[in-house]
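>>> below is the sequence, then the predicted model.
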Amino acid sequence: MEKVTATFDIGKTNKKFFLFNADFKVCHEVITKLPYVKDEDGHPCESIEDLKNWVETTFNEALRFKEFKIEALNFSAYGASFIHLDPEGKPVTHLFNYTKNFPEIMHKKFYALYGPESDFSIQTGSFDAGMLNSGLQLFWLKHQHPKDFKQIKRSLHLPQYLSFLFSKQMVSDYTSIGCHTALWDYQKKGYHAWVKKEKLTSVLAPIVDTNTTITKRFKDNSFRVGVGVHDSSAALIPYLKRFTEPFILLSTGTWNVSLNPFARTPLNANETAQGGLYYMQTDGSPVKAARLFLGYEYEHQVKKLSQEFNTSQDSHKTMRFNPAVYQKLKVGPAPYFEWIELAQSFEKRSPFKYSTFEEAYHHLMMALVGLQVKSLRLAKGITPLKKVFVEGGFSNNEIFLKLLCILMPKMEIYSSKLAQASSIGAALLMSTKPLPKTFLNTQYKLSKQVAPVL
């Protein structure tokens, strides 16, 4: 039997399960999507019961494989999400979606008590984002739903809840606490004063090192269970194990997150006002970051263009960079698109009229990559670095990569073709084996991008 490490990677859209061998190659994978349910206000949210059932069923099936012996299990998952448990370990509320509206009355009350907002953002490394600041979900529950709040014994971040299903240990880890939760004071390196004043530490589980493992028996099998890790922080792990020179990891998907673990200057008011924030490494050290809802915007805009030009909604996937189209658009009017999520950064004017889908798509990408470059520069700050690694969906988009090369000519842009970055990061936390020097080039298929000849 081949010894393997199992990982669950729980995204907002896709739920994934992998078995990795000793060389971190995928031996088995399962990918699924689970339907959302609605909370008491009618807002869509993850079904805790469906997620729990899928995780347990999938793992039980893997335990029955005769060709593999699972020696370790870990989890990566999206952040800003709490599961509130009663004394018996059962959920008290829904898993509230971080896109849910944070009541304005609660917003005013919170910042009247603990503001001003600009100072609070600098201290917590979290720009004001409502439910996306998951710590404020606890404030909201305490003050607007006190009956529910009184039933809570522990509020677990999603990665740690998944671990709890197997380990039965209720813990917190640094990466989950540090991802724009507004719980952590990065200046004082501990829970923020507001958390203690609201007496929320009683429902927050003890903090353990993200490398912590718990040996458990499950279905007559003995294996080590990890405590889970936030997915963006997990994606950084393979790169930090391989490279010592500074870099930025641009993790792309629904959110495009620029992660700079080498920044040494603290966040300032100007950076937080532009969306700058902190994530946290497994050892509790900060990662300067900037986020854009770029993938979400991209999908919406491409769908609109496909309908307008009556083309297949998949036609953009094979679109190549066209220097002639780029040169034509570059000297013409600036692109204008009615963003649904991204902030408008130009004056209102009539939309540009395009003759072809190719033209429209190139102009869309020019607009989006322009915003992406600003976000990358925000995360970079004054850090002396030259490398940007692009992983996730946009690492397969030639036009995105070529435009990055054009707009950031002094940077080395690399694409990474592996889709399991977070899962491998979670698996690496369970391993004492050093990462092979050729791992990123072979497994991640790192490819240095070259600017087009114009």
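Good, I have the coordinates.
>>> C-alpha from now on. contacts and neighbour counts both.
OK.
>>> contacts for the helix or strand hosting K108 next, please.
Element membership for K108, per DSSP states H and E: helix 104-114. Residues from elsewhere that reach helix 104-114 (C-alpha atoms under 8 Å, 6 or more residues apart in numbering): E117, F120, G130, W140, W194.
>>> I'd like the next helix or strand past it.
Sequence order places helix 117-124 as the next helix or strand after helix 104-114, per DSSP H and E.
>>> now that next one against helix 104-114, angle please.
Note on geometry: by axes from the mean of the first three to the mean of the last three C-alpha atoms, to 10 degrees, helix 117-124 and helix 104-114 are set 70 degrees apart in direction.
>>> check which residues of helix 117-124 are buried.
Across helix 117-124, burial judged by 16 or more other C-alpha atoms under 10 Å covers S118, F120, S121, I122, Q123, T124.
>>> any idea how far the residue nearest to the first one when sequence neighbours are not counted is from Q123?
Nearest non-adjacent residue to S118, counting by C-alpha to C-alpha, 6 or more residues apart in numbering: A269, 6.2 Å away. Per C-alpha to C-alpha, to the nearest Å, A269 is found 10 Å from Q123.
>>> residue contacts, L200?
Neighbouring residues of L200 by C-alpha under 8 Å, 6+ apart: L138.
>>> go again with 10 Å.
Contact analysis of L200 by C-alpha atoms under 10 Å, 6 or more residues apart in numbering lists G135, L138, F139, K142, R154, S155, L183, Y191, W194.
>>> of those residues - the most surrounded one?
S155 (27 neighbours; other C-alpha atoms under 10 Å).
>>> just to be sure, that one is in a helix?
No. Counting by DSSP: H, G, I helix; E, B strand; the rest coil, S155 falls outside a helix, being strand.
>>> please list all residues in contact with the residue minimising distance to the centre of the chain.
Closest residue to the average C-alpha location of the chain: S232 at 4.3 Å, with C-alpha atoms, centre = their mean. Each residue near S232 by C-alpha under 10 Å, 6+ apart is listed here: 76-79, 175-176, 179, 249-251, 257-259, 279-281, 421-422, 425.
>>> try it against this one:
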Amino acid sequence: MNETVAVLDIGKTNAKLALFDQGRLLWEKSTSNRILPGPPYPHEDVDGAWTFFLAALREAGRAHRIGAIVPTAHGAAGALIGADDLAAPVMDYEFPDIEQIEPDYARLRPPFSETLSPKLPAGLNLGRQLAYQKWRCPGLFAKAKHFLPYSQYWAWRLTGVAASDVTSLGAHTDLWMPQQGHVSRLVTALGVENLLPPLRRAFDPLGPIKPDIAAATGLAPDTPVVCGVHDSNASLLPYLVSRQAPFTVLSTGTWVILMCVGLSLDRLDPRDDTLANVDALGRPTACGRFMGGREYAVIAGDGGNPDFSAIARVIASGAIALPCFSGQGGPYATTKGEIRGDVAARDRTALATLYCALVSDLMLTRMGADGGDLIVEGTFAKNSAFCAVLGALRPKQRVFAAEDSAGTARGAAMLAHWPPAYPIAAPTPVPEVSIAGLDAYRAAWAAAVNLIAR
């Protein structure tokens, strides 16, 4: 049997276990994530996910020798843990009532110039979640021994070792100062310095799996677990070791995260939902974000990807979609999305594709990301019309598609043996196409968008 790396990949929508051998996907299994209603607030079904992971590890381990485990998770969740269990449920970042603490939280929150973390709705700023738990759930909070980023929660559950990592602390949490490389003054203002465990690098091994997990899964008792990484930063890892800056990676799924490597941080603007994340080597990276996957689904309806004839029909019709259809993320999160003009049901996917390409182009332009290659990975990489439209909107940049549904997990797997010694698969160049009427369509869309109050 081959020795493989198992990745626990916990996104907002799905949880997945994937096995890799030198970057080659061998096996994967996924399940839907559930949000439980509370009390004390809507929260992640961590026990359901844990049951899934144990069963999946047991199943995968019968076919492959698992040599290491790496967790990766979205950045808007954190876990208050006690001695051997959760002290409080892991909050769902879409919990709306968290806004009740905003006046008090705003007085403590450092300015954007220090954290490069914009004010985001609900619980998308992890510091706001922590403040809510301390102020509104004092009984639960008092039981906490550590506060762990979500990736490191799963590493702790596997090993019993508590750790923090900069890719997670630096993901729009308000808790980190990317340019200075240390925690922000919010940590002191909230009085939670004692809750943050030691910083470890994303690729540091934390220890072997606990004996009860070895017994439950059949894995070797000495199977090491790596600290883990924020999911968008996992998507970036293959390109950090295989490309020269500048370049931009569009990590697409529920969220579209635009990560601009080698770009100055000077044009980041919190009003645009642009910010700095921190890569696995501790370096700040200019980023933008909008909830593209969810907005696509709202506009497109039944989903799927369009063909180029549908793109041409929508452009010719003049129908446009204006932000925002998710209520969070991007430059126009507070405006209500609308569709202007008539579009046939069969062409809704084309309208959604044009909308997501136009928002991506707008954000890249505002950030000043006009040089280097554009690599689309994740869900939208399989939408050839999206990749082609983006390339036509940005003719000075080459567009590539990494048509890999396991891109995040594949990047995370690299951390088990960092830096990787094996070659990194190159993304596929997207052919340049001329799309009739696209420039005029973009101008009409931009004019309509400019009338929306920021």
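Done, it's in. Please read all numbers here as calculations on a predicted model, not as lab measurements.
>>> distance between the helix holding K108 of structure 1 and the chain's centre?
27 Å (C-alpha atoms, centre = their mean, to the nearest Å).
>>> that one: average distance to aligned residues in structure 2?
Taken over the aligned residues, the distance from helix 104-114 of structure 1 to structure 2 averages 2.4 Å (mean C-alpha distance after the TM-score superposition for structure 1).
>>> residues near W184 of structure 1, how many?
24.
>>> what is the equivalent residue in structure 2 for it?
By TM-score structural alignment, W184 of structure 1 lines up with W176 in structure 2.
>>> that match contacts S164, correct?
No. Applying C-alpha atoms under 10 Å, one finds W176 of structure 2 not in contact with S164, separated by 11.7 Å.
>>> in the stretch 251-400 of structure 2, what residue spans correspond to strands?
Remark: strands assigned in the stretch 251-400 of structure 2 by DSSP state E, counting those that start in this stretch are 256-261, 274-278, 284-290, 320-322, 338-340, 373-378, 399-402.
>>> redo those as CSV? Include distance to R107 of structure 2.
Output for these, formatted as CSV (distance: least, C-alpha to C-alpha, whole Å):
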stretch, distance to R107 of structure 2
strand 256-261, 28
strand 274-278, 20
strand 284-290, 25
strand 320-322, 33
strand 338-340, 35
strand 373-378, 38
strand 399-402, 43
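>>> could you dump these to JSON lines with mean neighbour count?
Converted to JSON lines, the strands of the stretch 251-400 of structure 2 look like this (neighbours: other C-alpha atoms under 10 Å):
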{"stretch": "strand 256-261", "mean neighbour count": "27"}
{"stretch": "strand 274-278", "mean neighbour count": "28"}
{"stretch": "strand 284-290", "mean neighbour count": "26"}
{"stretch": "strand 320-322", "mean neighbour count": "22"}
{"stretch": "strand 338-340", "mean neighbour count": "13"}
{"stretch": "strand 373-378", "mean neighbour count": "25"}
{"stretch": "strand 399-402", "mean neighbour count": "24"}
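>>> D47 of structure 2 is nearest to which of these?
strand 373-378 (26.9 Å; C-alpha to C-alpha).
>>> so which bit of structure 1 is that closest one matched to?
With TM-score structural alignment as the criterion, strand 373-378 of structure 2 aligns to 387-392.
>>> how much does that stretch stray from structure 2?
Following superposition, stretch 387-392 of structure 1 is found to deviate from structure 2 by 0.6 Å on average (mean C-alpha distance after the TM-score superposition for structure 1).
>>> ok, residues contacting that stretch?
Residues from elsewhere that reach stretch 387-392 of structure 1 (C-alpha under 10 Å, 6+ apart): 235, 239, 245-254, 256, 258-260, 376, 380, 395-396, 401, 404, 410-421, 444, 446-448.
>>> one more time with 8 Å, if that's ok
Here stretch 387-392 of structure 1 makes contact (C-alpha under 8 Å, 6+ apart) with 246-253, 411-419.
>>> list buried residues within those residues.
246-253, 412-418.
>>> quick check: W27 of structure 2 is in a strand.
Yes. Secondary structure of W27 of structure 2 (three-state DSSP): part of a strand.
>>> isn't it right next to A60, touching?
Yes. Using C-alpha atoms under 8 Å, W27 of structure 2 is in contact with A60, at 7.3 Å.
>>> what sits in contact with each of those two?
Listed contacts common to W27 of structure 2 and A60 are L19; contacts here mean C-alpha under 8 Å, 6+ apart.
>>> so what's the counterpart of P71 of structure 2 in structure 1 up against?
Using TM-score structural alignment as the criterion, P71 of structure 2 maps onto F75 of structure 1. Taking C-alpha under 8 Å, 6+ apart as the contact definition, F75 of structure 1 lies against 7-10, 159, 162-163, 226-229, 423, 426.
>>> please narrow these to those residing in strands.
Secondary structure assignment by DSSP state E places T7, F8, D9, I10, G226, V229 of the contacts of F75 of structure 1 in strands.
>>> who's in contact with the closest residue to the first one other than its chain neighbours?
Okay, so that is T7 of structure 1. In space, and not counting its chain neighbours, T7 of structure 1 is closest to N74: 4.9 Å by C-alpha to C-alpha, 6+ apart. Neighbour list for N74 of structure 1: A6, T7, F8, S163, V225, G226, V227, G228, A426, A427, M430 [criterion: C-alpha under 8 Å, 6+ apart].
>>> same question, P159 of structure 1
Contact partners of P159 of structure 1, counting by C-alpha under 8 Å, 6+ apart, are F75, S76, A77, Y78, G79, S176, V227, G228, V229, H230.
>>> what lines up against it once you look at structure 2?
Alignment note (TM-score structural alignment): P159 of structure 1 maps to S151 of structure 2.
>>> state the distance from P118 of structure 2 to L268 of structure 2.
10 Å.
>>> shared neighbours, these two?
T274, L275.
>>> show me what the longest helix along structure 1 is packed up against.
Ranked by number of residues, the top helix in structure 1 under DSSP state H is helix 357-380. Packing contacts for helix 357-380 of structure 1, counted by 3 or more C-alpha pairs under 8 Å, 6 or more residues apart in numbering; DSSP states H and E, involve strand 256-260, strand 286-292, helix 294-308, helix 323-330, helix 398-407.
>>> what distance separates the fourth one from the centre of its chain?
Spelled out, that is helix 323-330 of structure 1. For helix 323-330 of structure 1, the distance to the chain centre is 33 Å (C-alpha atoms, centre = their mean).
>>> which positions within it qualify as buried?
Y326, L329.
>>> relative to helix 398-407, how tilted is it?
Going by the same axes, to 10 degrees, helix 323-330 of structure 1 makes 60 degrees with helix 398-407.
>>> ok, the longest one next?
Helix 294-308 of structure 1 and helix 398-407 meet at an angle of 120 degrees, taking the same axes, to 10 degrees as the criterion.
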